[in-house]
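Trainee: structure for this input, please:
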Amino acid sequence: MPEVLFYHLTESRLEEALPDLLERSLARGWRAVVQCVTTERRDALDQHLWTFREDSFLPHATDAAASAATLQPVLLTTDPAQRANDPQVRFMVEGASPEAGWGDAKRGVYLFDGHDDHQLQLARERWRAEKAAGNDITYWQQTEDRRWAKRA
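Mentor: Modelled structure (predicted):
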C-alpha cells in the first residue's frame, strides 16, 4: 500500500507548487506520473514545466508522445492507468482520481486548490476513501510563506 499525501494549496497555484514537488521526487531517484483531468491542463503543465524557472530543467513528456513516455522521469497524462515510466509517485491534480489504483507506486499525492470548492469536495471524498482503504495518509497545508505544514 502506498503512502498517500494530501497537499492543500492555499497560497500558491498548482503551477507554482508542482515543479518543486516533482524536483524533490526526482532527487529521491523516483519517476513520477502527473495525472490531470483534461488534456488542456496536461498540455498547459507540459509547456509550464519547460519554462517555470530559468535555472532549472525538469525532464518530462506527455502521454501524447507515447514513444518518449517510457524514457521520461516525469510523465503527464489524463489516463488513470498510465504507468509507462514505472512511477514510484503519482500526483493527482485538478481533481483527478486514481481510478485504476496506485499500482506499484510508493506514494500517491493529491494536490488540490483550496479556493476551488469542487476540488475541496473531491479531496474530502478521496480522504475518506483512502482512509477506508487503510492507506497511510497525511494532510499538508501551505503556510502564509508557502511552506508545507503537516496538519494531520
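Trainee: going by C-alpha atoms from here, please, whenever you check contacts or count neighbours.
Mentor: Fine.
Trainee: next up, the contacts around the closest residue to residue 9 other than its chain neighbours.
Mentor: Nearest-residue entry for residue 9: residue 113, 4.9 Å, with adjacent residues in sequence omitted and distances by C-alpha to C-alpha, 6 or more residues apart in numbering. Shown in contact with residue 113 (C-alpha atoms under 8 Å, 6 or more residues apart in numbering): 8-10, 13-14, 94, 119-120.
Trainee: between the residues you listed, which is nearest residue 141?
Mentor: Closest to residue 141 out of the contacts of residue 113 is residue 8 (4.7 Å), distances taken as C-alpha to C-alpha.
Trainee: give me the element that closest one is part of.
Mentor: strand 3-9 (DSSP states H and E).
Trainee: need the buried ones from the contacts of residue 113 selected in PyMOL.
Mentor: Of those, the buried ones can be selected in PyMOL as follows, counting by 16 or more other C-alpha atoms under 10 Å:
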select buried, resi 8+9+14+94+119+120
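Trainee: please provide the structure for the following sequence as well, for comparison with the first:
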Amino acid sequence: MAEIRFYHLQRQGLEEALPKLMEKVHQAGLRAIIKAENKALIDTLDKALWTYDANSFIPHDKDGCKHPAEQPVFLTATDENPNDANALVLINAASYEEIEKFDRCLYMFDGRDEVIVSQARTDWKAYKELGLEMSYWQQRENGGWEQKA
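Mentor: This next block holds a predicted model:
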C-alpha cells in the first residue's frame, strides 16, 4: 500500500525542489515515475534534473525515449510504468489511476497556485478516505522540509 507524502512548495520552485528530492529517492534505491500533466512541464523538469547541480547526476529520461525500462527515473504524462517504478511523484495535482501499486508517492504541489492547492486538498481527503498512510511536509526557509502532519 502506498505511503503518500504531500510536499507543499512555498519557498522554492518545483525546478529547485524536485531534483533534491529525487536525489534522496535515487539514493534510497527506488525507481521513480514523475507524472506531470503536459509535455511542456515534463520538458522543464527534464532540464532541471540535468542542470540543477554540475557535481551531481540523476539518471533519467522522458516519454518518447528509446529505453524507458532502463531508466531509474522516468518523466511521463501517462499512467504507464515502463521502468517498473516503486515510487510515484505527482506534480501539481496530477492524477494516477492505481496509486496503491506504488510503495511511496511524493505529491508535490505549488502553494502559490490556488487552483492547485484546492485540488491538493481534495486529493488529501480522497486518499485519507482510502485509508492510505499519509504525511504533509512544508518547506523551511532554507528550502529543507519539515513534517507538519
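Trainee: TM-score of the superposition?
Mentor: TM-score for the superposed chains, counting by TM-score structural alignment, normalised by the length of the second structure: 0.96, backed by 149 aligned residues with a C-alpha RMSD of 1.0 Å.
Trainee: circling back to that earlier point, show me what the strand holding residue 8 of the first structure is packed up against.
Mentor: strand 107-113, helix 117-132, strand 136-142 (3 or more C-alpha pairs under 8 Å, 6 or more residues apart in numbering; DSSP states H and E).
Trainee: and the first one, how far from the second structure on average?
Mentor: Compared with the second structure after the fit, strand 107-113 of the first structure shows a mean deviation of 0.7 Å (mean C-alpha distance after the TM-score superposition for the first structure).
Trainee: just the second one next, same as before
Mentor: Once the two structures are superposed, the average separation between helix 117-132 of the first structure and the matching residues of the second structure is 0.5 Å (mean C-alpha distance after the TM-score superposition for the first structure).
Trainee: please name every helix or strand in contact with that helix.
Mentor: With contacts defined as 3+ C-alpha pairs under 8 Å, 6+ apart, the packing partners of helix 117-132 of the first structure are strand 3-9, strand 107-113, strand 136-142.
Trainee: report the angle between that helix and strand 136-142.
Mentor: 150 degrees (axes from the mean of the first three to the mean of the last three C-alpha atoms, to 10 degrees).
Trainee: now find how far off-centre the strand holding residue 8 of the first structure is within its chain.
Mentor: Relative to its parent chain, strand 3-9 of the first structure has a centroid offset of 9 Å by C-alpha atoms, centre = their mean, to the nearest Å.
Trainee: average offset of that strand relative to the second structure?
Mentor: Taken over the aligned residues, the distance from strand 3-9 of the first structure to the second structure averages 0.4 Å (mean C-alpha distance after the TM-score superposition for the first structure).
Trainee: residues making contact with that strand?
Mentor: Here strand 3-9 of the first structure makes contact (C-alpha under 8 Å, 6+ apart) with 106-114, 123, 127, 130, 135-142.
Trainee: are any of these buried, and which?
Mentor: Buried among the contacts of strand 3-9 of the first structure (16+ other C-alpha under 10 Å): 107-114, 123, 127, 130, 135, 137, 139-142.
Trainee: returning to what we had before: so what corresponds to the residue nearest to residue 9 of the first structure in the second structure?
Mentor: By TM-score structural alignment, residue 113 of the first structure lines up with residue 110 in the second structure.
Trainee: of all the helices and strands packed on helix 117-132 of the first structure, which one is nearest residue 65 of the first structure?
Mentor: strand 107-113 (23.6 Å).
Trainee: re the thing from before, closest to residue 24 of the first structure out of the helices and strands packed on helix 117-132 of the first structure?
Mentor: Evaluated with C-alpha to C-alpha, those place strand 107-113 nearest to residue 24 of the first structure, the distance being 12.7 Å.
Trainee: re earlier: out of the contacts of residue 113 of the first structure, who's nearest residue 34 of the first structure?
Mentor: Distances from residue 34 of the first structure to the contacts of residue 113 of the first structure, taken as C-alpha to C-alpha, are shortest for residue 94 (10.4 Å).
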